[in-house]
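Enquirer: Build me a model:
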Amino acid sequence: MSVLDFIYYAFIGVVCIQVIIYIILFGSFSFSKQKKQSVKKIAVSVIICAKNEAKNLKTLLPSIVTQEYSDFEIVLINDASNDRTLKVMETFKKKYDNIKIVDVKNVEAFWGNKKYALTLGIKASKNDYLLFTDADCKPVSKYWIKEMTAHFSNKKTIVLGYGAYSKIKNSLLNKLVRFETLVTAIQYFSFAKLGIPYMGVGRNLAYAKKEFFDANGFINHIQVRSGDDDLFINQVASKTNTAICYSKNSFTKSVPKTTFKDWFKQKRRHVSTAKHYRLMHKLLLGFIYTSTLLFWVLALILLPTLFNWVIVVALFLSRIIVQYLVYGFSARKLDEKDILWILPFLEVFLIFTQFVIFMNNLISKPNHWK
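Expert: Reported below is the predicted structural model:
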């Protein structure tokens, strides 16, 4: 058997694996329908941790205080900011009596650790259900709290939401940022649908306070400065206690990075937490990434050689069509349809970037919450 024969048969196997992943795993979310949930009359604490976010808070807070929900408080955590973050919080607190401020000072043992600040904010909250977002996010509708909390029940104590990024016209980087966000959302929604939830995003996440205290907060990964969202969910989420919410009124939208350097640094921090996931999740995510990488590497070797080109092209296009179908349904759910037309390019670029990030993180540790 020649080298090209070996690559050819390997390519057939990889394409089969990829099609199975897309149809069975990702299809569990892509082809699903969000069931309408009844509005829950539960008291909610909206938790927002901010560090040097005075400008963003002025945009965020009006969209929070005007939420159409009967019983909620807003817990604003000032994490040792050195700008006017605290002043902005105090200005809003004078106008709205459901705002509570937690002013966190730096403590040497937890210097620069967002989990310490969040812990103080959670302990200060008065309600049994918590809804989280970031200071550079804002809900896309006034029904955000209502939509997210509707998924709580006696069994469902964790709700995973979608945190989108704002669109910037004629920006390739923005499309890459939103594509990566879409792919990540498809993965964690799909895993949750199949009963193996592994992460959520702090831009849009809700859980019962009991989950936090039963797990002793962030103590199991307090030494990892990032991961207050994904590592915590990876620890406590299960088949029975986790729900997903992807109705369009439940989305939050964040300010995206506008330079590749800033986005790269952000992704380094996010990726650095993955090594602390449960072994099963690491193996599954690694398998998905490896099979995707092999698909493109083997295709780019075989296609120029024209080796059994009819079958190779047919296999290549079959996988691309299945991917477009699955991602198309997901993108429509998550309002990201405009990035589909350059999907193959974005995927190849993202695979390469993720590999570079992985290698960089092996060499040096990324920066964290400052």
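Enquirer: switch to C-alpha atoms for all contacts and neighbour counts from now on
Expert: Will do.
Enquirer: Surely residue 46 is in a strand?
Expert: Yes. Assessed by DSSP: H, G, I helix; E, B strand; the rest coil, residue 46 belongs to a strand.
Enquirer: Quick check: it touching residue 132?
Expert: Yes. Because the distance of 5.8 Å satisfies CA atoms under 8 Å, residue 46 is recorded as touching residue 132.
Enquirer: Any buried residues in the helix or strand residue 17 falls within, and which?
Expert: Using DSSP states H and E, residue 17 maps to helix 3-20. Using 16 or more other CA atoms under 10 Å as the test for burial, helix 3-20 gives 7, 8, 11, 12, 14, 15, 17, 18, 19.
Enquirer: Check which helices and strands the very next helix or strand once past it is in contact with.
Expert: Downstream of helix 3-20, the first helix or strand assigned by DSSP H and E is helix 27-30. Judged by 3 or more CA pairs under 8 Å, 6 or more residues apart in numbering; DSSP states H and E, helix 27-30 is in contact with helix 172-193, helix 309-333.
Enquirer: now the other sequence, so there's something to compare against:
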Amino acid sequence: MSFLSRLYESLETAYGTPALALAAAAVVLFIVQLCYWMRCYARIPSYRVDGGQERDTQRPPVSVIVVVQDDFTYLEETLPLILGQQYPEFEVVVVDLASAEEFSDALQALQEQHPHLSATRIEQDTRFPIGRKLALNVGIKAARYERLLITTTAARPTSDRWLALMARGFERGDVVLGYCGMERKPGIVNRLIRCSRVMTSVRALSSAIRGVPYRGSIHNLGFTKTLYFGVKGFNYLNLNSGEDDLFLQTIATPDNTAVILNPKATVRQWQWGGASWWHDLRKFESYTYKYYPLQVKNAVQWELGSRLLFLATVLTALCLLPPEFKLGTLALWLLRLGIVEFESWRIRRRLGEGGLGWCWIVYDLWAPLCEIRLWLSRTLRPSKGLWR
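Expert: Below you'll find the model as predicted:
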């Protein structure tokens, strides 16, 4: 202790207390970031849903539920991919939300060709608009099987093994969380959007692996009818979102939740616009964040906050501190960047997200500022259509 005390006094005399405090802050923030990437997020590449246990040879029947409204593209392109899944026993329950007669006829024609396709039609009442929660509730009641997979018309499975791999999760528990990536398109905007989706999913999936499930994806989510009716269905019925997080938090526990991490179990969501579209979508989806448990909020805020503060500390040190401190903080920043790039590469490979290497560095610098803008926009200008 006397040696450390003398060392501190000599450094304080040479450089001053502010310089030492700034350098110490950089080290602490670096360690915080290291804990997230090498302890929390690093569990994703090595995670196995069965934990090395012997698999159940029985493959339980599954009901896939999707809400559709006048989407001919879905009938022509995506629904055949779901109907053609390689799985012994399943059904696809399509909830037709007051579509036009022509669409309903086309759906009826498909139903005649595929015995495992069933359609349930809901008539709209202009006085009492029907939201997705009520439509899904109708589909869940109509489903024949105990195990349910929820998806949407905005996403499509990437392989004919999607259903089989997601159904494996029911061998582990009653809640199954799958990954939903964004479709791949040319351009840096698409890459940044894909990076954003990966990072949002990494936080939620790694938390579920650690025993704190708080969010899934409405495009790739499974649970049982028993759990659903056990909590009397979806909560926050006056809110037009929350099926994959606020509802999930009422049914998911560390012991009943399985995470499926396989590129062939992925679904991909269509990208309908550019950066503004993505910002609006994220703002709408993130509104439920205010209702999250404090533990989850702290975990998310600490990662983003420590990343932003670390960058600010490094920039301040490069501007104000002596040359040796500048080199030290710059070395810390480059070391963190290398670790993040390596760990994110391992995660992206597990999720089947290729082609994001160099762009991840840009996203890593850009993301905290986007999160601040998202928070301000959500606070000052709430999304339209949030409440019924």
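Enquirer: What value does the TM-score take for this pair?
Expert: Here the TM-score for the pair of chains, by TM-score structural alignment, normalised by the length of structure 1, is 0.92; 367 aligned residues with a CA RMSD of 2.3 Å.
Enquirer: what residue is smack in the middle of structure 2?
Expert: In structure 2, the C-alpha nearest the mean C-alpha coordinate belongs to residue 201, at 2.9 Å (CA atoms, centre = their mean).
Enquirer: Quick one: map that residue onto structure 1.
Expert: By TM-score structural alignment, residue 201 of structure 2 lines up with residue 185 in structure 1.
Enquirer: quick one: the nearest residue to that match once chain neighbours are set aside from residue 333 of structure 1, how far?
Expert: Nearest residue to residue 185 of structure 1 in three dimensions, chain neighbours excluded: residue 162, at 6.9 Å (CA to CA, 6 or more residues apart in numbering). According to CA to CA, to the nearest Å, residue 162 of structure 1 stands 10 Å off from residue 333 of structure 1.
Enquirer: Next: residue 269 of structure 1.
Expert: Residue 269 of structure 1 sits 28 Å away from residue 333 of structure 1, going by CA to CA.
Enquirer: start to end distance for stretch 278-298 of structure 2?
Expert: Distance across stretch 278-298 of structure 2, first residue to last, is 24 Å (CA to CA).
Enquirer: Confirm that residue 350 of structure 1 sits in a helix.
Expert: Yes. Using three-state DSSP, the assignment for residue 350 of structure 1 is a helix.
Enquirer: In structure 2, what residue corresponds to it?
Expert: Using TM-score structural alignment, the equivalent of residue 350 of structure 1 in structure 2 is residue 367.
Enquirer: same question, residue 105 of structure 1
Expert: In structure 2, residue 105 of structure 1 lands on residue 123 (TM-score structural alignment).
Enquirer: show me what contacts its match?
Expert: Residue 123 of structure 2 is in contact with 97, 98, counting by CA atoms under 8 Å, 6 or more residues apart in numbering.
Enquirer: I would like the residues contacting stretch 262-282 of structure 2, please.
Expert: Contacts for stretch 262-282 of structure 2 (CA under 8 Å, 6+ apart): 154-163, 165-166, 178-183, 189-190, 193, 219-220, 350-352, 374, 383.
Enquirer: Structure 1: matching residues for that one?
Expert: Counting by TM-score structural alignment, stretch 262-282 of structure 2 falls onto residues 247-267 of structure 1.
Enquirer: how far is the matching stretch from where the chain is centred?
Expert: Remark: stretch 247-267 of structure 1 is offset 10 Å from the chain centroid, using CA atoms, centre = their mean, to the nearest Å.
Enquirer: Kindly report the same for stretch 317-331 of structure 1.
Expert: For stretch 317-331 of structure 1, the distance to the chain centre is 21 Å (CA atoms, centre = their mean).
Enquirer: Comparing that stretch with structure 2, how large is the average distance?
Expert: Stretch 317-331 of structure 1, aligned to structure 2 and superposed, deviates on average by 1.3 Å (mean CA distance after the TM-score superposition for structure 1).
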